[in-house]
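**Student:** Here you go, sequence then predicted model.
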Amino acid sequence: MKKFTYPKEVLDKMKDIVDDCMGDAPAYCEATCPMHTDVKGYVNLICEGKHEEAIRRIREKLFLPGSLGRICAHPCEENCKRGELFRQPMSIAALKRFVADKYDNESNWDLSKNPDKSKKVAIIGAGPAGAQAALDLRKKGYNVTIFEKLQVVGGMMRVGIPEYRLPRNIIDFEYSFLTKLGVEIKLGIEIGKDISFEELRNKFDAVIIAVGAHKGVVIPVQGHDLTGVSNAVDFLREVSLTRKFKIGKKIAVIGGGNVAIDVARSARRVGAEEVHLVCLEPKEQMPAHDWEIEEAEEEGVIIHDSFGPEQIIGKDGKVFGFEIKKCVSIIDKEGKFNPKFDMNMMKTLDVDNVIFAVGQEVDNSFIPQGMLETIRGGRFNADPTTLQTKLKNVCIAGDASGRSVIVIEAMAEGRKAAISVDRYLNNVDMMENREYEGAYKTWLETDINLDVEDLPRVKTQQLAPKDRIKSFVEVDLGLTEKQAIEEASRCLKCECKLCMKECLMLNDYCECPKELFANILKSGEVDPIIPYSCNMCNQCTIACPKDFVMADRFFDVRKLMINANGGKSPMKGHGAIEMHQTLGFSKFFNIAKPAKISAKTKATAKNE
């Protein structure tokens, strides 16, 4: 059937639908996820029992589903509408872990990639940021080599997150995807020692610096140089690699974040009988996740909230005690970090060790002085959109950029850096169409249905506290299949597409009106059967939150078609519709020159 070409004035009337229709708007969870995982899609597949299809859907965006299912800070859950309604968001991470543990296997891995290119890319650091950059570039056909200082892959995810939260076999299994894809990983290679940064730049067409924040910070209070004082990074690294650390029976941990909690709980597992956690914030304002705090207390960690360090007391050059003071405020009137203390409220803790968990820095000593601009914490200065440094063939990702603080964000930074390297090597504009990289606010607007049943969040099973502290066995045991399906059924399936639920015609031709009219605008033409399939009932408009009147657009097109076709409908074999138009009273149907209808046809129509 011959397609009809629209004049500009008709196309212009369709543009508002293309600009403002929410039919293609991602759900709140997907937009908030820095890697844009199709959360709604895989959760609903789990609900339907299609678990293998669910893990394939996850792997379209994430190559670390098992790891992230355990340790992701899941910003997606913070914007979950169930959480907004009932303060119990979907357990998204646990559902991801369920299908990863039970159904992720090499047969489901997509190892396809573009043909090999001649250009080579070096990546410094085998953490999540560097690994994601390597994966994306290898998929595009580049020859990629990762240089890792440690003898293991995973970066800070491996040596900064305790094994009781993330078993090491999970990391090794998921990282094997990179080597199967053809990424070369060189372990135990320190840039600046085993190979210089300049040599790396000369041997490779582009370099991505994706080193983690592997330098711990110690507050220079009196006694900070005593034997028995350490920092969280060094402590967690040694414990992760050896499951040991020379420690006394009583220790104090300084800090209120998740890292401090990890240190405190790990200390219990390497022999500390009494662990004190000291933080400036009141307990309800601690940066650590609520469930982390709860689990730490279950394991016997004593929290001294609203206290800060005064001095570390020494004896014979070793830690003998720790004096702390009451914190009455943290932020001053100008909004700056400026703690104030009540010196009349002091405590002295009897401890053998003090571990500071108050921040981390990047070791940038492998870069010749002045070659790259550095900022606070040893991080590198780079364009925030492209992550490109002043050396055009060098990009930054992960903690090195000073932009990422959690694993999923580090991976998004790695993807961003990979896009920039690809564009640089192909002389493509570095800035165009980059507004939706990383987390963003969706343009979806949905009303919360107050009639939705308040279904409680399904909790994962856990080891008993008395058994946890005896080893580094994983604490969280995950969901059973029954629990996973029950939890997945809580999803509200946030989307617009209300018109699609009212109109069979739209479902025949598109996923949403935006797609349909975008294709029309792009080509300037359409098959006449599409506008003639609309019966002008306006149910789509009644349902539409934006009040788009699609019937009017189709009506305009029909009139143009009739005029261009000499007053006749352009549809062949359209007698039945012409009869309906002739006999109908609505102006919307009287848009074709009436066909000559026989008495027999009229009688048949009357009987029907």
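**Tutor:** That came in fine, so what should we check first? Numbering: from 1, shown residues only.

**Student:** can we go C-alpha only for contacts and neighbour counts from here?
**Tutor:** Fine.

**Student:** need the strands for the stretch 1-150 of the chain, in chain order.
**Tutor:** If you assign secondary structure with DSSP state E, counting those that start in this stretch, the strands in the stretch 1-150 of the chain sit at 4-5, 120-124, 143-148.

**Student:** Figure out which of those is closest to Leu516.
**Tutor:** The minimum distance between Leu516 and the strands of the stretch 1-150 of the chain falls on strand 4-5, with 14.9 Å, by C-alpha to C-alpha.

**Student:** distance of Asp467 from Asp290?
**Tutor:** As judged by C-alpha to C-alpha, to the nearest Å, Asp467 and Asp290 stand 21 Å apart.

**Student:** residues of the helix or strand where Glu578 lies that come out buried?
**Tutor:** Under the criterion DSSP states H and E, the helix or strand holding Glu578 is helix 575-583. Of all the residues in helix 575-583, those buried under the rule 16 or more other C-alpha atoms under 10 Å are Glu578, Met579, Gln581, Thr582.

**Student:** Below is structure B, check it against A:
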Amino acid sequence: MGVTSTFDIEVDSLKEILNKGYDAVFVGTGAPRGKGLNLPGLEDAMANVYLGIDWLASVAFEHTESIGKRVLVLGGGNTAMDCCRTSRRMGGEDVRVVVRSPFEDMKASPWEKEDAMHEGIPIYNNHVPIEFVIEDGVLKGMNFEKVEAEYDENGKRSLIPTGEDLVFMAADDVLMAIGQENAFPWIERDLGIEFDKWDMPVIDEATFQSTNEKVFFGGDAAFGPENIITAVAHGHQAAISIDLFCRGEAVIQRPPPGVNLASQKMGMHEWSYDNAVQTDQRYVVPLAPLDKSLRDRKLEVELGFDQDTGYKEAERCLNCDVQTVFDEVRCIECDACIDICPTDCISFIANGKEDELRTRLVAPASNLAQELYVSKELPTTRVMVKDENVCLHCGLCAERCPTAAWDMQKFLYNVSKAGQSV
């Protein structure tokens, strides 16, 4: 592709990069700096307090080989889960995760929390760290204040102290995994790049262009810590902008993505995808025995499925790319689709406001994050309402329909790419 890559070069000045005459520069340096807590006693405890992300890197590069027997991990995200589970494998016997928020509000993935608890690691929620406890210059543990979460009408959370006595937890080492942030000491402030009050570059959310038209940002470096999927999407969009910019075109005039729907019907009752309804519960991935996995940091914990089980799991695919498409003109309101639907996700009822409509469905739709599929008004003045949240994409409604008012259509989305015409 004509790309030249260079490695092992430290970049300590964006001005130097720009002075080399590049037409555009993309910054994707992530959020490499871990956040800490400046609590009373920290100065005396520094020898035993670590930033979680830095400590994990030190373990990965085998600079760190052990940790104390009593370990406190502060934070409720995936990094905290990595820290606590790694600590168990590095010699920690009494490893605890302490979180300010309720269990349900933790940012860690549900399976990460499950795996940590499976390995005997307790999670203490609603505990706010107050201070490091030092005796004779040695870290003995930390004190925490118990709180309760209260939410206002907008869902904003406040942590209210319960008034109980401080909770002391003993510790030999403390890992702080309360988040990560950006660090741009290498970007001079006289380059025309505006920074906000959080010391983040001001970026156009559509084009990823900074206030210096030659400099583009993406990934965690653009809007703060997210995930790799978001970072890849940023890279796609920034590449489009850079391509347009280098061609002297307006970066805001972007090529649209390709979207297509194609019927999957083959004959009267055949479909070009597997649409059998599976009633099996999801199989649990077998894990390595704890007595082995906790002794070896590099041992793979998830053993995976055997071939037969893996094949059965693959057959449970919900075909999320195959959409149910409803044609009001063809519908004769026979309600056959309601009778055949295995999840009761289809209703034919009088229209109304969404919050009230949700309560009148055959199976009330409680997931407010999922929009309802509502048809235009039918001859009887009813509307078809479908709860996409519980639809299996099985196609039984389309098979049963005598007038082909239902169809199963495959959705194809082609991401816009650099060089594509507008």
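**Tutor:** Looks like it arrived, so ask away. Since we're looking at a predicted model, the values are computed, not measured.

**Student:** How far away from the center of its chain is whichever helix or strand comes after the helix holding Glu578 of the first structure?
**Tutor:** Later in the chain than helix 575-583 of the first structure, the nearest helix or strand by DSSP H and E is helix 599-607. Centroid separation between helix 599-607 of the first structure and its chain, computed with C-alpha atoms, centre = their mean, to the nearest Å, is 62 Å.

**Student:** likewise stretch 37-47 of the second structure?
**Tutor:** Mean-position distance between stretch 37-47 of the second structure and its chain equals 32 Å (C-alpha atoms, centre = their mean).

**Student:** quick one: contacts of that stretch?
**Tutor:** Applying C-alpha atoms under 8 Å, 6 or more residues apart in numbering, the set of residues contacting stretch 37-47 of the second structure from outside is Val49, Ile130, Glu131, Phe132, Val133, Ile134, Gly137, Val138, Leu139, Met176.

**Student:** Save the strands of the stretch 1-150 of the first structure as TSV, and put in distance to Glu486 of the first structure and mean neighbour count too.
**Tutor:** Supplementary listing: these in TSV, determined by distance: least, C-alpha to C-alpha, whole Å; neighbours: other C-alpha atoms under 10 Å:
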stretch	distance to Glu486 of the first structure	mean neighbour count
strand 4-5	50	16
strand 120-124	42	25
strand 143-148	41	23
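
**Student:** Including distance to Met500 of the first structure, could the ones you listed go into TSV?
**Tutor:** Written out in TSV, the entries for the strands of the stretch 1-150 of the first structure read as follows (distance: least, C-alpha to C-alpha, whole Å):
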stretch	distance to Met500 of the first structure
strand 4-5	24
strand 120-124	46
strand 143-148	45
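
**Student:** nearest to Ala564 of the first structure, of those?
**Tutor:** strand 4-5 (9.4 Å).

**Student:** how about Lys13 of the first structure, what does it touch?
**Tutor:** Lys13 of the first structure neighbours (C-alpha under 8 Å, 6+ apart): Arg553.

**Student:** quick one: the helix holding Glu578 of the first structure aligns where in the second structure?
**Tutor:** The counterpart of helix 575-583 of the first structure in the second structure, counting by TM-score structural alignment, does not exist; no residue aligns.

**Student:** Next up, the contacts around Asp196 of the second structure.
**Tutor:** Residues near Asp196 of the second structure by C-alpha under 8 Å, 6+ apart: Val202.

**Student:** Show me what it lines up with in the first structure.
**Tutor:** Under the alignment defined by TM-score structural alignment, Asp196 of the second structure is paired with Ile375 of the first structure.

**Student:** what lines up against Met117 of the second structure once you look at the first structure?
**Tutor:** When the first structure is aligned by TM-score structural alignment, Met117 of the second structure is paired with Glu297.

**Student:** related to what we said a few turns ago, can you add distance to Val71 of the second structure and give the contacts of stretch 37-47 of the second structure back as CSV?
**Tutor:** As requested, the contacts of stretch 37-47 of the second structure are arranged in CSV below (distance: C-alpha to C-alpha, whole Å):
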residue, distance to Val71 of the second structure
Val49, 10
Ile130, 17
Glu131, 15
Phe132, 13
Val133, 14
Ile134, 15
Gly137, 18
Val138, 15
Leu139, 11
Met176, 11
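
**Student:** In helices, which of those residues appear?
**Tutor:** Counted as lying in helices by DSSP state H, out of the contacts of stretch 37-47 of the second structure, is not a single one.

**Student:** Report the aligned residue range of the first structure for stretch 229-237 of the second structure.
**Tutor:** Counting by TM-score structural alignment, stretch 229-237 of the second structure falls onto residues 408-416 of the first structure.

**Student:** Tell me the mean distance between the matching stretch and the second structure once they are aligned.
**Tutor:** Average distance, stretch 408-416 of the first structure versus aligned residues of the second structure after superposition (mean C-alpha distance after the TM-score superposition for the first structure): 1.5 Å.

**Student:** does Ala149 of the second structure sit in a helix, a strand or a coil?
**Tutor:** Three-state assignment for Ala149 of the second structure (DSSP: H, G, I helix; E, B strand; the rest coil): strand.
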